[in-house]
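S.K.: I'll drop the sequence and a predicted model, then ask my questions.
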Amino acid sequence: MLGRRSERAVLDRLLSDVRAGVSRVLVVRGEAGVGKSALLGYATESAAGLRILRAVGVQSEMELAFAALHQLCVPLLDRMDQLPEPQRRALATVFGLAPGPAPDRFMVGLAVLSLISDLAENEPALVVVDDAQWLDTATAQTLGFVARRLDADAVGVLFGAREVGIELHGLPELELDGLPDDEARALLGSAVGFLLDEPIRDRLVAETGGNPLALLELPRGLTATQLAGGFGLHGGQGLPGRIEQSFIRQADALPAPTRQLLLVAAAEPVGDPVLVRRAADQLGIETAFAEIDGLLSLGERVTFRHPLVRSALYGSASAAERRAAHLALAEATDSSSDPDRRAWHLAAAAIGPDEDVAIELERSADRAQARGGFAAAAAFWQRAVALTRNPARRTDRALAGAQASLQAGAFRTALALLATAEAGTLDALGRARVDQLRAEAAFAQQRGRDAPGLLLRAAQTFESLDVRLARDTYLDAWSAALFAGRLAGAVGLREVSRAAATAPRPDTAPRASDVLLDGLSLVIAGERDRAVPLLTRAATAFGGPDITVEEVLRWGWLATAAAATAWDFESCVATATRQVEIARGAGALAVLAVGVNVLGQVVALAGDFAEASSLRAEADAVREATGTHVLPYGALVLSALRGRADHAFPLVEDTIARATAEGQGTAAQYARWAKAVILNALGRHDEALLWATSAGEDTPELFVSSWALSELVEAAARSGRPREAAAALARLQEKTANTDELWGRGLEARARALVHEGDDAERAYGQAIELLASTRLRPDLARAHLLYGEWLRRQSRRGDARTQLRTAYDMFATIGMEAFADRARRELQATGETVRRRADASSAREELTPQERQIALLVRDGLSNPEVGARLFLSPRTVEWHLRKIFDKLSISSRRQLRDALPAAEAATR
């Protein structure tokens, strides 16, 4: 701790804050030997009254999924029964405690967050993770996730790392530099033991940069003459390399059996003394080792004095020596209890291609994938590829490794393995799989223009190989093309639909997904009369109990789009709700990122802005946690109907910019429709006309275009352009002609009333109100009352107008449609009625932050703290902390009082 007064003060403050119930996170970063481990040790020794959880990254364990996380969580496993079921299931699966499908890695993170938060309920905790640069990917992702979400937990998290990887990027850092010159000279003097000439001493201090380990280790074993000759001036090695050379010199002075034993210990990542002894027996090494020249000590675990000792010993050994050590460790490892480490040692011992070892690595990859360790699975597959001589098997393994890499989010690795597969012998199925995986990579990184063409090519290749797989891939291609919209490249919805319509059909009874594909393809082909019954049938099936979980997770959101195209709002509600419920239960967060956006649109269209706001918050939380590229569809619909221009217009502009850059044309279409709605609400109909026209012409087959046509009719009619209004009405009527659904018929009647005059207009308004009143679509019903009231006022029927306008105003104000409410209020005033503006929100609500408001709404709806935390990726204790602040701001004292305390605009309107 020489010269580390300020750094110790930082750690002392961190520990003090944790004892006071405040979470703190710190990454202690610096080069090898600069003193990170010493500072982490200081913190641990100073952490009286705190529960300590430890983990250490080990370089040779980086390919074993959740290896370091297991170190950390072993003391907490007895608390697993207290976790919510999806979290408990996820953690049990990754630790091999129970069988099950591979869990979403973010669900694992949420489980660990809950475990640590639960621990901190009774006593503050300190999590210490050293050598974080060597954490396995799965553990690094999990701990980075946890560290960002311990807002109100009495937990400190300390990382020691040479470099900060992407998983820990952005966390608070304490960068360690070398010691100041005076302290460095003092430390060097304590290590040398004899008087150094001042120029030589200063040169060593300068060369080491004050690195404490270098100052202690570099002079070790050197004579005064060697030091006086200017040690360190020669050679081009960096400082870590020179420190390693010091350790190597110490090892070289030891007997050959002892050096061999040190190498075995360096090659064994777990630090298991029994395993090291067994491997030593395999090699015929008889030396004992309680401690070897200060390089290694034996206690409950085999421990090197510094991680550089391990890397120095391993790196300086010959390839033959390393292979012998790994082979001995493989033979000493129990194949039944630890088959994956045995396979890894066998792979490291292999001289060249070895099919038996490659098969073992395959099995390890399968086990890792089953636990959700996709990065580890990819590493096993990569090594298996390197050991495979047979070209066909090499290609198959490269494709499997690419798939695992995609699931791990390692896109560069996936593309490299795909290149390996393409360099080999590919049959038709293999070529199709390459196209499919490249498309998945493109779609996962950016849901834009590149994926549809790749998926279409794969689907066409699959046709002659597997008809069912071909149809599934066509549906995936349609999904990708829907995201791309008009920004698709050479392949868009028309090209995919045309190819799917002529593709072979399965011999078995069609599944719901087959019906969905047929219906969507017919819509794009312009055959709505044939498409609508199929879309309704498919949407009903996806919202029902007989559909498989896999189909719902994969295409549930697309079934909601089919229901919207067929104007079947009840199926929209059912399919969107079912997908979100299944995705939440399964912990399928990538699916949930899309699902909550879709469900958010549905509930906003029903006028339930409170639920839509909660879903928007959940969508934001999922997107932030997972890094998915799903643009804010639900937020756009909510903002459009709410009508707060100062909030909505920046969202529209940002969405258009991002969608254009990423090739997500449908998101840009949503944004243009949203702006048209707001401009109509504000009475700026000339401007609304431009935006509605653009949205209506953009991918005209889609349901968003139908919504835009409704806005276009209103904007054109209200801005004195009857010809344009009539043309838009005709197009809307084409889209509603083949439906008996009240939604479509109601919007058509409302639009017809705007274009017609006299009794025809009045009858159409009456029809619109009657039809929409029988649906959940309260915002559309309120707009029908508004338009009818405006028409009546222009007919000088002020008494009748007041009735309609008062109904519209009350509905808008209750729902929270602020811009439309202002428009209705102005119209009422024009009839001679005095209207007081309703407060759209109480001052108390305005004091709540967006996150506090969403927590309040979820708690009001009966969710427990763990359930709210699971939705918003917060620990239960953090939810409770927010609740205390919410209660204080709303001047209430219990959860039961939330319903009355929240303003009417936030009340449920289901």
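M.R.: It's in.

S.K.: contacts and neighbour counts: CA atoms only from here.
M.R.: Noted.

S.K.: Just the strands from this protein, written as ranges.
M.R.: Along the chain, the segments classed as strands by DSSP state E run 24-29, 51-56, 125-130, 155-161, 173-175, 291-292, 296-298, 302-304.

S.K.: and the nearest residue to residue 290 once chain neighbours are set aside, what does it touch?
M.R.: Leaving aside its sequence neighbours, residue 290 sits nearest to residue 298 (CA to CA, 6 or more residues apart in numbering; 5.1 Å). Residue 298 sits next to 273, 289-291 when contact means CA atoms under 8 Å, 6 or more residues apart in numbering.

S.K.: Then residue 496?
M.R.: Neighbouring residues of residue 496 by CA under 8 Å, 6+ apart: 452, 456, 474, 477-478, 481, 521.

S.K.: Closest one of these to residue 677?
M.R.: Within these, proximity to residue 677 (CA to CA) peaks at residue 481, which comes in at 25.5 Å.

S.K.: Neighbours of that closest one, how many?
M.R.: Using other CA atoms under 10 Å, residue 481 is surrounded by 33 other residues.

S.K.: Tell me who's in contact with the residue positioned nearest the centre of the chain.
M.R.: Nearest residue to the geometric centre of the chain (CA atoms, centre = their mean): residue 626, 0.9 Å. By CA under 8 Å, 6+ apart, the contact list for residue 626 reads 106, 589-590.

S.K.: for comparison:
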Amino acid sequence: MLHGRDVERARLAALVDGARQGRAGTLALHGDPGTGKTALLDDLAEACHGVTVLRTQGIESESPLAFASLHRLLRPLLPRLDHIPAPQAGALDLAFGRQDGDAVDPFLVAVATLSLVTEAAEHQPVLAMVDDAHWLDAASADVLLFTARRLDADQVVLLFSVRDGQGTSFSHPGVPSLLIRELDDASARAVVEDHLDAGAKDSVTTDRVLRQAGGNPLALVELSTALTSDQLQGAEPLPVTAAMERVFLDRARRLPERVQRFLLIVAADDSGRVATVRRAAEILAIPDRAFAEAEASGLMLRAGDTLRVRHPLVRSALYQAAPTSLRGDVHRALAAALEGVGEPDRQVWHDAFGADGPDAAIAARLDGAGVRSERRGGHAAAADFFERAAELSPAADLRAERRFSAARNAWAASLTARARSLVTAARGEADDPSLLADIDRLRGRIEVNVGSAATAHRIFVSAAVAAVDTTPARALDLAVAAAGLAAYGGDSGIRLDPAIVIRPGGDPDDSRARTLHDLLLAMTAASQHQWPQAVERLRDAAQGAVDGDADLLAHLGQAAVHLGDDTTAGHAFAAMLGTGRQSGAGMTVLYALPRQAFPLFLSGQWSAVRRSADEAHRLSTSVGQPALSATPLAWLALLAALRGEDVAPDLRAELDEVVEHHPLGILAAPTADLIRWADGARAAQAGAAEVAIHHVTQMRVPALTRMAAIDRITAAVHADQPEQATEWLGELVPFAQGTRWPWALGAVEHARALLSPQAAAPAHFEQSLTHYVNAARPFDLARTHLAYGQHLRRAQHRVDARLHLRRALESFEDLRAAPLSAVAARELRAAGETARTRDVSTLVQLTPMELQVAQLVSQGMSNKEVAAHCWVSPRTVGFHLRNCFAKTGVSSRGELAQLSLG
């Protein structure tokens, strides 16, 4: 019986009831060791009927074995793998070592887990419980947290138990938590009464137990049964963890030595298999009767062919108290016991624990385990294997190579500080030119993402020069990365002559190298304001890009945004996004979505921008990468400003928190500029010209200052700062004349109209419109119609003014740019025409997820296909689709396809 846990039990039961009704539930139970988290999970599992119960446990010594805990959880569902998409099923088979093959993306493993669990829940509700989550291997933890955050309208409950304190950690943002506190006095007293021997049930003994245990259920039980009255007297209460470890250790030390050694094997073992432990005991010449004696002690529990210690504190007490030499003997025995059972990674990890110093043979086996873990997508585990391999490697060159491998995998696992430390150590020992180039590329990537973009630029330039003679292909990659950084606020001031890294007479069949050549020349020409040459080289690069090469598409798209080539940028990022979706590469999708927003925004596809930004925000939350939500949130803020919508307070608070507390690297500058643009637009709408100019003056990224050119120059004119407007126009003119982009030429003429004498303005407006007709930038075109209409109305040319104001109003309404729609309507009325504005209250207001589902369904996708595209369950798709039908008033997919949604 669980005393004093009625509230907690009711909370858990409610989650299961909700799941039966199609509302998924997640919860992390956390608290001090021994507070009864596991007991609550046991109680819930026993109480649930008609539910598929899945269970796993984090094991401290198992942390370097990728997906070990996840494998235990999903093992009962693996026969259903053929019910989920084949690429996802294959990812799980590879992750669990059931098949060999190419490297698997860990994101695809996470998506597959979500699909498998929710598919099982279509037949019967699923209760998945993860005990000791703080000791999960990192790969399992990432997958399970992703699953928890993506569950929605599913018959699934996912529970974690997490130990607080003592250096353990299990960060679970996005997952609700429940603190399991100590028992109240009455409940604690009831526990003691249940467990004290009849002869010891007196108030003095009870009070002593209560004083020592402090309301901790495990301590109450163990102290009631394990300590004598004399032991309970006197001293102040110890911290519960220390007290319980002392109790367990004291119990163990009362046992014969053979039993203590057997229990140490169980504590050091991470397989949980009876056969492995007994074989290790045999190797150490421990008598077979020690098994039964250990079980009888109550410190070891057996269930079928599995063994475990009674509580994690038993493991820590026994293991930490054992001499180092004895622990080494035990690990070597466990390694020997695993010989021939098909678990080389587990075996070599025990051998590594037993190593007394450098050992080339063990290091080589650890390296092999690292390679296998990396191929399975277990990057954190791979980092552990490679790092330990480096520590045991006698040769400096192998130490450097293995430390770099550890750093690369630590970075892939988002272990930033560890990756930095490892790559720095690797560079100190490396002397191979190819390895040095790879090390510097990783150093630069880390700086790009979480450090100084200028520092990254400096690293890339120096590394490119150093690699020219020995690894020219790497030198070219590094040079292109440096050129891209310089365009987005990461210029260190060091110049790299492209001639140094571009070798004449390269392989004519190497299209990737040719594309990189062209990109480098394009970005170098742009940095020197040689715009015609830059555009020409960009066009050449676009001809050679391959859709499946995500890295190359990223370089091409970024260069196209910088040079104002909307078409190339749109194609590059759309291809990159398609590549990521098709392969299940979640980070590629997460990278592409906010960048695709640039061409989508400029081409007037604002609802698509909203969908992309919202999906990127949800995805960054799901994968536990809050820094990657900054740019999507900034896009949402800009759209809300231009549409006159309030930003949800929680989203703006999240944006501010991310910008302030998370390193954004190269994303910092464009994110800040989007926010400044949004704040400037809101100020301009409120008539606060001085505030508007303050915000837009701080914009720094050239691509964004050119995108916002009309806003910035208009703000300067309204703030009575013609000198500032003229300066910005002067920066735009050579770009427009050099690139000959119609949108840039249109912006120049628009600005000239604002700065010209009244009589000269119409000619510039007419020229601007002529250019914008050939540019797919409807917002800027509408801005020009509005400004021209305002000018004509003030000049008393009302009939001509109405034509332009009417076109502006129509475009703004199409974009749902309510503030400027209101301005255009007001100007139309002043020009003598009754403006027929659309009633925005009649527009269908769908959530971003509903919009995405509606759009994909309208393209003819089934619920399963939409689910695979969005990385949610089919049931969740059905839930959002029903909401779409209810809000739009339609009842079929065909009718939905006829609607204009956004």
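M.R.: Now that the structure is in, tell me what you want to look at. Since the structure is predicted, the reported quantities are computational estimates derived from the model, not experimental observations.

S.K.: Now do the closest residue to residue 705 of structure 2 other than its chain neighbours against residue 371 of structure 2, distance only.
M.R.: Excluding its sequence neighbours, the residue lying closest to residue 705 of structure 2 (CA to CA, 6+ apart) is residue 699, at 6.3 Å. Relative to residue 371 of structure 2, residue 699 of structure 2 is positioned 45 Å away (CA to CA, to the nearest Å).

S.K.: Buried deepest among the strands of structure 1, which one?
M.R.: Of all those, strand 155-161 has the most neighbours on average by mean count of other CA atoms under 10 Å, namely a mean of 27.

S.K.: Mean per-residue distance, that one versus structure 2.
M.R.: Strand 155-161 of structure 1 differs from its equivalent in structure 2 by a mean of 2.0 Å after superposition (mean CA distance after the TM-score superposition for structure 1).

S.K.: Who are the packing partners of that strand?
M.R.: helix 5-19, strand 24-29, helix 36-45, helix 105-122, strand 125-130 (3 or more CA pairs under 8 Å, 6 or more residues apart in numbering; DSSP states H and E).

S.K.: quick one: it to chain centroid distance?
M.R.: Between the centre of strand 155-161 of structure 1 and the centre of its chain there are 23 Å (CA atoms, centre = their mean, to the nearest Å).

S.K.: by how many degrees do that strand and helix 105-122 diverge?
M.R.: 130 degrees (axes from the mean of the first three to the mean of the last three CA atoms, to 10 degrees).

S.K.: Kindly calculate the angle that strand 155-161 of structure 1 makes with helix 36-45.
M.R.: Angle between the axes of strand 155-161 of structure 1 and helix 36-45 is 160 degrees (criterion: the same axes, to 10 degrees).

S.K.: Give me the angle between strand 155-161 of structure 1 and strand 51-56.
M.R.: Counting by the same axes, to 10 degrees, strand 155-161 of structure 1 lies at 20 degrees to strand 51-56.

S.K.: Contacts for strand 155-161 of structure 1, please.
M.R.: Under the contact criterion CA under 8 Å, 6+ apart, strand 155-161 of structure 1 has outside partners 14-15, 18, 21-30, 36-37, 40, 116-117, 120, 124-133, 147.

S.K.: Could I get the contacting residues of the residue lying closest to residue 452 of structure 2 once chain neighbours are set aside?
M.R.: Spatial nearest neighbour of residue 452 of structure 2, excluding adjacent residues (CA to CA, 6+ apart): residue 665 at 5.9 Å. Under the criterion of CA under 8 Å, 6+ apart, the contact list for residue 665 of structure 2 reads 447-453.

S.K.: got a markdown table for the residues you listed, with distance to residue 155 of structure 2 too?
M.R.: Shown next, in a markdown table, are the contacts of residue 665 of structure 2 (distance: CA to CA, whole Å):
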| residue | distance to residue 155 of structure 2 |
| --- | --- |
| 447 | 43 |
| 448 | 41 |
| 449 | 38 |
| 450 | 38 |
| 451 | 42 |
| 452 | 45 |
| 453 | 45 |
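
S.K.: quick one: which of those sit in helices?
M.R.: Judged by DSSP state H, helices contain the following of the contacts of residue 665 of structure 2: 447-450, 453.

S.K.: for those, which one is nearest residue 513 of structure 2?
M.R.: Nearest member of those to residue 513 of structure 2, counting by CA to CA, is residue 448, at 22.8 Å.

S.K.: Near the alignment partner in structure 1 of that closest one, how many residues? Count them for me, please.
M.R.: Aligning on TM-score structural alignment places residue 448 of structure 2 opposite residue 443 in structure 1. By other CA under 10 Å, the residues close to residue 443 of structure 1 number 19.

S.K.: May I see the helices and strands packed on strand 155-161 of structure 1 arranged in TSV, with distance to residue 421 of structure 1 as well?
M.R.: Below are those laid out as TSV (distance: least, CA to CA, whole Å):
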stretch	distance to residue 421 of structure 1
helix 5-19	50
strand 24-29	39
helix 36-45	42
helix 105-122	27
strand 125-130	38
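
S.K.: of the ones you listed, which approaches residue 717 of structure 1 most closely?
M.R.: Across those, closest to residue 717 of structure 1 is helix 105-122 (CA to CA), at 50.0 Å.
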